[in-house]
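>>> have a look at this prediction, sequence included:
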Amino acid sequence: MNPPFDATADAPATAAERFPLQFARTRRFSLGVPRQFTVSPDGERVLFLRGTSGTDPVSRLWLYEDGTERLLADPLGPGFADDAPGEAPPEERDRRERARETSSGVVSYATDASARLVAFALQGVLWVLRTEGGAPLRVATAGPVVDPRPSPDGSLIAYVSRGALRTVRTDGTDDRPLAGPDGEHVTYGLSDYVAQESIGRSRGYWWSPRGDALLVARVDTAQVSKRYIADPANPERPPRVVAYPAAGTANARVSLHLMRLSGERTEVRLPGEAGEGHPEDVWTDRAFEYVVAAGWDGNGPLVTVQTRDQRSVHVLEVDEASGAVRTLRRTQDPAWVALRPGTPLRLGSGALVVPARPGGDTQGLEIGGVTTPPGLEVREVIGAADGRVFFTAGEEPTEIHVWSYAADDPDDGFLRVSGAPGVHTAAVGGPTVVLDSRTPDGHTVTVLRAGVPTGSVAVLTEEPLVTPRPLALSLGERDLRSRLYLPSWHRPGDGPLPVLLSPYAGHGMQVVLEVRAWWVAVAQWFAEQGFAVLVTDGRGTPGRGEAWEKSVHGDRLTAVLEDQIDALHAAAARYPDLDLTRVAMRGWSFSGYLAAAAVLRHPEVFHAAVAGAAPADRRLYDTHWEERFLGHPDVLPGNYTRNSLLDEASALTRPLMLVHGLADDNVAVAHTLRLSAALLAAGRPHTVLPLSGAGHLVGQEQTASSLLLLERDFLRKSLDL
């Protein structure tokens, strides 16, 4: 067997040694990637964000029109650069943390209905521009700006400042408050922590199509427990306060209000709790505590609410004059009602696009009474344009394709828009589809008009310095979708390879896909260090039906670990060079939790682990996410005890490295500190690596680069490589 990366190694080995720095410098190969596409209703203009290269951390606003790209807003250019540098408001910094934003500059924007006027904020300053030409204009406001959004006709800009929702004309005149502030714990126009982090609703207000009123969220966090995120490396700085509703504690109080520009205000009369048909269990909570979706279309405001126990979801039509609601759709489930991104969508006819069970175990859609075919697992609704509804779905869990359905012509059936195996999504407007495609060969963005390719948007991300060589596998009796990465220099029979499991394996995310993503490159890099790297999506991950995804209800570890072990043994039976006497697992967030559980529960299988940002004490995680799986901790304490790792600390007999960012407000560093304290109390040696200033996503270049090397060295030493 060739020694990996010694002084006599060839050029590919040298490139692989440079990979950690490239991985960090490119922010996980996210820089230079076009994103946040907006297609104008006539399909003529496409707006998007992107830097100028695969290492440029400053995001800029671009326009694609008539087959060419044009730069609209450069934060480093004239006008912008002349301003004194400032700091984004705290609410904006929180929003970026929730979105795992890795760049600076223009990181979000909004347009009027025709996509001709664009508004965005830079360091709390409001800017507007018109796509037909002209320089961006700075708009004076009463305070630092968060989430600015033009009215449909482009005459006004709404924005949030210091907890109040305000409007201002595009020339900077008539800046006035619509609502708030009502006190230090109340905001208007922003979403709460749980909505952003666990539900996926990042917005807190929506314009009426006429531009004369807004639907506005009022969030009161007075009863929510507070967390204080300090920076131990800079003790002179005050801690950041986060209203964080841990499992079993009070949620933010969210109400919705119809606010007219004339000054009238009407509260939406949201239902208090679910009634007949709500599934009962040991723990039942019928109260509608979650506003999971909202909007305002040509038929009026539309709101979706979910109960605290997540077993009922109601889609509500709102009367804009009185605030009264009428239930259009009720959905119940004995485990939890899954929330499908992009739903509900209401078409111009009033027909709804909502999640449905088309037959068997498939999670599909109902589009105006017509359901998607059984076996077509729907992931997200993209939108409607030119008489068609667009959504992403797959018949094979390792592929996600763009599909469309002609709501006005059901005989046209369901059509697949994307072709090559991979992960595809899109943005739509008029006859134009911007097809965003990630395949094993790379990343492309193709502009289609009436189904015909007419151009492309450049993807400027760097090519990884290692070339991924995954072997696609389906393992064990459950056909576990897996990928095996072997060193490029290894040949069958060269000798045994220690095995590194590098899954995610948690709810809501897949890593075994027909795609060349950052985690694929990282897996190959670890393989080039001398490991056989196995990645498996087991039970609880998306894409394989409802029963598969909900098999972790009440127990987040047993089935998931069982699938990882089954995949390991099945792969070793097929590839004898895999050395089952030297097996490790690494991971971050859920997979960090899984890695720690692996060495605690199955030391006969796993011989070392690196656990990054591991949520070891499930009671510390947020309400909506954790109660979905384990229920209320006061009613079902056994679920939390069985799924937390603190009481198992005395079982540790293998090397374990715990890594955590000290500024992480998603998985608090308290998880790792409590686990470390339990290990210390039990007399179990372990390694703790604190990352100063790092959040849940490690963004600092040198830290991210060095972390990969430190993980490698720990695993090599632990497995005698």
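In hand now; what should we look at?
>>> CA only for contacts and neighbour counts going forward, please
OK.
>>> what about residue 248, how many neighbours?
Other residues lying near residue 248 total 19 when counted by other CA atoms under 10 Å.
>>> what's the distance between it and residue 242?
Distance of residue 248 to residue 242, given as CA to CA, to the nearest Å: 17 Å.
>>> one more: residue 395?
41 Å.
>>> ditto for residue 493
Distance, residue 493 to residue 242, by CA to CA: 55 Å.
>>> list the contacts for residue 131?
Contacts for residue 131 were tallied using CA atoms under 8 Å, 6 or more residues apart in numbering; they are 63, 72, 115, 116, 117, 118.
>>> isn't the fourth one right up against residue 133?
No. Under the criterion of CA atoms under 8 Å, residue 116 is not in contact with residue 133, lying 9.8 Å apart.
>>> of those two, which one has the most company?
residue 116 (17 against 9).
>>> in the stretch 501-650 of the chain, which spans are helices?
518-528, 546-549, 558-574, 590-601, 623-630, 637-643 (DSSP state H, counting those that start in this stretch).
>>> one more structure, for comparison:
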Amino acid sequence: MTSSEITFPLQSARTMRFTLGAPRAFTVSPDGERVAFLRSGSGTDRSTRLWVLDLAGDGAPRERVVADPAVLLGGSAERLSVQERARRERSREGASGIVGYAVDAAAELAAFALSGKVYVAELRAGTARALPVPGPVIDPRPSPDGRHIAYVSKGALRVVSAGGDEDRALAEPEDAQVSYGLAEFIAAEEMQRSRGFWWSPESDRMLVARVDNSPVQRWWISDPAHPERKPAEIAYPAAGTPNAVVRLFVVNLAGEHTEVVWDRARFPYLAQVHWSSGGAPLLLVQARDQQSQLHLAVDPETGTTRTVHVDEDPVWLDLFPGVPAWAPDGRLVRIADEGGARVLAVGDRPLTGAQLQIQAVLDIGESDILLTASAGERAAGPEIGESHVYRVNELGVERVSEGVGVHSAVRAGGVTVLVSTSPDRPGTTAQVLRDGKRITTVTNHAEQPVLSVRAQLTEGGARRIPCAVLLPTGYKESDGPLPVLMDPYGGPHGRRVVATHNTHLTSQWFADQGFAVVVADGRGTPGRSPGWEKAVKHNLALSLDDQVDALHALAERFPLDLERVAIRGWSYGGFLAGMAVLRRPDVFHAAVVGAPVTDQRLYDTHYTERYLGDPAARPEVYAYNSLVTDEGLSHAAEQVRPMLIVHGLADDNVVVAHTLRLSSALLAAGRPHEVLPLSGVTHMTPQEKVAENLLLLQVDFLKRSLAGPA
């Protein structure tokens, strides 16, 4: 099908928002001879394969397939366990096939799960085989020496030799509520910790998380379209309710256990674990209110811990990829909020200042640290929506990435894979650099979009709110003002105003339907400063204030018809859209409210309590920040605006109860609205037809709702 025959909604759905066919999940071997990565065969192929890019020798770099699901499964359909489906939902993984892998220290042996089985692949030889172990299997990982594979099956942590023999359980659950080696819901969904066991550098033992879900309340997710099916039971720790009990053990290959001891009553969250040759095992544990945390070094012989560093913040403490970790000289590497900036600290010394907003540590080398950062709030000439890769050491800061865009990297053995996106071209570019010089580019099979983005990145209002404005393709000033569609996420963790092309594709498509689309990243969104993010403590409605301020400021420079303003959003953006038409109908005239968090008491502990505190101690805060309580609705204006509320019935993150409670509250208040339930759809909406038609239905609703004289 040619680009002239396909519509953007269909293409976007079929390509999973243009992510299929793009290389990802890079690993560089320590000898600099190989780069392993994942990629599907085309821009519409959902089955991901494991590839290797060979860099050794005098010949040109060569890409080759190491493991192909179609070959390994003999053409059979992939089967996923309930646990694997849940793991993929937590990681927002919508593809199939080999969606994750782990390697040994030399990056010569890879292990991955496929259709519930353990597979290993020899990356040099390019061969892959299944191991005869009990399944279904989750998260297989080779030991650093490549001699063993550890994995989880039915809640037990097991180990098998790389040759497939000597399979045995090292830690078995005492009952159905206990698992070993898996991340609990809160860790996977909110803490960026997707794993539950960590090999020692010597390959002789592991740190293993034991999760007991028995204290966690039970919810039931059912699909009314299939009344013959039993509801699915989930352990969901809603705000103010008990979390899972997480303990940590040192487990050797003989199955002997030593418990790691810390003050779990005061610091119940096991946020991060790091074990490398750089030093003792390192833990980051948080208090439930997330205002204090400890960096702990573990004695693996006794399980005792010593405090390396203490962090405290009167608002909250954030978690960051790549830290904590050890520098080669034994100093602690961390990211901290100091002096109004987010800095990289090594030992007691910050190595960066207000010029950068550190986002993640990518690699810790002998002479430098590789990281990603955006321009700080106080930097001269802020780069709106950009993120760059930097090298940092005691001598200073050097930018590695070039050109406007969002960049990240993976590095080892003198080789860096620099992954870049740009506002000027679609997709990602993965350049392979050796000693800073480009030697090749990894092939990208992602489809070219049938439309081109024309996003104008700017700032709006007295607070200099980062914004993107998109007008219809071919718009001329003589066309006059346009109806406005605010298209935000607008809250914590979700940065939407970024200097990339594909991020704004859907917004551009809406613009081409006759709207001026505005995306605004107000207070609470990341990438600017700690103070900007933490301003929303106890008051998420500030997100709405900034949407209004940005809209009015941009109307002075762009053709925005303020008499016809709609807003659409999903998840936090859905909450924001619902609040917009309820509390500011003088500004917003219609809303598409997607998977909204309407009752904050129904969302999880680690996320909600970070921003709103303990619901038992601050019930008025929860009431004000909800859309369904009497207190929350009391702020709603009398004027009624059209609302289309959309929700997947299989959503186990923002459960459909949020939408049902909002609909009931609106009905009780005599407020007309529309509800679109999506049978069998989770928070991701990965189904092709659903994703395609959902865009078309939104446009139809928005045009109907904003119809009338300009």
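Right, received. Where do you want to start? All figures in this text were calculated on a predicted structure; none of them were measured in a lab.
>>> after superposition, what is the TM-score?
Superposed pair, TM-score by TM-score structural alignment, normalised by the length of structure 2: 0.95. Supporting alignment: 686 aligned residues with a CA RMSD of 1.5 Å.
>>> that older thread, residue 493 and residue 242 of structure 1 - which one has more neighbours?
Set side by side, residue 493 of structure 1 and residue 242 show more neighbours around residue 242, with 16 against 10, by other CA under 10 Å.
>>> host element of that one?
strand 240-243 (DSSP states H and E).
>>> what range in structure 1 does stretch 673-685 of structure 2 sit on?
Mapped onto structure 1 using TM-score structural alignment, stretch 673-685 of structure 2 spans residues 686-698.
>>> quick one: buried residues of that stretch?
Across stretch 686-698 of structure 1, burial judged by 16 or more other CA atoms under 10 Å covers 688, 690, 691, 692, 693, 694, 695, 696, 697, 698.
>>> wait, is residue 12 of structure 2 part of a helix?
Yes. Counting by DSSP: H, G, I helix; E, B strand; the rest coil, residue 12 of structure 2 is part of a helix.
>>> residue 20 of structure 2 versus that one, what's the distance?
For residue 12 of structure 2 relative to residue 20 of structure 2 (CA to CA), the value is 10 Å.
>>> for residue 641 of structure 2, same thing?
38 Å.
>>> between these two, which is the more surrounded one?
Taking neighbours as other CA under 10 Å, residue 641 of structure 2 and residue 20 compare with residue 20 leading, 26 against 21.
>>> need the distance between the two termini of the match of stretch 673-685 of structure 2.
Termini of stretch 686-698 of structure 1 sit 22 Å apart (CA to CA).
>>> next one: stretch 196-208 of structure 2
6 Å.
>>> residues in structure 1 aligned with it?
Taking TM-score structural alignment, stretch 196-208 of structure 2 hits residues 204-216 over in structure 1.
>>> identify the residues contacting the residue sitting nearest the centre point of structure 1.
Nearest to the geometric centre of structure 1 sits residue 99, at 6.8 Å (CA atoms, centre = their mean). Residues in contact with residue 99 of structure 1 (CA under 8 Å, 6+ apart) are 196, 197.
>>> which residue in structure 2 lines up with it?
So, by TM-score structural alignment, residue 99 of structure 1 is matched to residue 91.
>>> how close does that match get to residue 129 of structure 2?
In terms of CA to CA, residue 91 of structure 2 sits 26 Å off from residue 129 of structure 2.
>>> identify each buried residue in the top helix by length along structure 2, please.
Determined from DSSP state H, the single longest helix within structure 2 is helix 688-706. Neighbour counts using 16+ other CA under 10 Å place 688, 691, 692, 694, 695, 698, 699, 701, 702, 703, 705, 706 of helix 688-706 of structure 2 among the buried residues.
>>> mean shift between that helix and structure 1?
Mean deviation of helix 688-706 of structure 2 relative to structure 1 after superposition (mean CA distance after the TM-score superposition for structure 1): 0.3 Å.
>>> residue in structure 1 matching residue 154 of structure 2?
Counting by TM-score structural alignment, residue 154 of structure 2 lines up with residue 162 in structure 1.
>>> now for residue 444 of structure 1, how many residues are close by?
19.
>>> just say helix, strand or coil for it.
Assignment for residue 444 of structure 1 (three-state DSSP): strand.
>>> from residue 435 of structure 1, how far off is it?
For residue 444 of structure 1 relative to residue 435 of structure 1 (CA to CA), the value is 8 Å.
>>> hmm, residue 656 and residue 686 of structure 1 touching each other?
Yes. Counting by CA under 8 Å, residue 686 of structure 1 touches residue 656, with 5.4 Å between them.
>>> so what's the aligned residue in structure 2 for residue 379 of structure 1 up against?
Under the alignment (TM-score structural alignment), residue 379 of structure 1 pairs with residue 359 in structure 2. Contacts of residue 359 of structure 2 were listed using CA under 8 Å, 6+ apart, and they are 320, 321, 371, 372, 373, 374, 527.
>>> switch the cut-off to 7 Å
320, 372, 373 (CA atoms under 7 Å, 6 or more residues apart in numbering).
>>> what of residue 662 of structure 2?
Here residue 662 of structure 2 is in contact with 598, 627, 628 (CA under 7 Å, 6+ apart).
>>> adding distance to residue 158 of structure 2, write those out as JSON lines.
Shown next, in JSON lines, are the contacts of residue 662 of structure 2 (distance: CA to CA, whole Å):
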{"residue": "598", "distance to residue 158 of structure 2": "41"}
{"residue": "627", "distance to residue 158 of structure 2": "46"}
{"residue": "628", "distance to residue 158 of structure 2": "46"}
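>>> of those, which is the most crowded?
The residue in the contacts of residue 662 of structure 2 with the most neighbours, by other CA under 10 Å, is residue 627 (30 neighbours).
>>> thanks a lot, catch you later.
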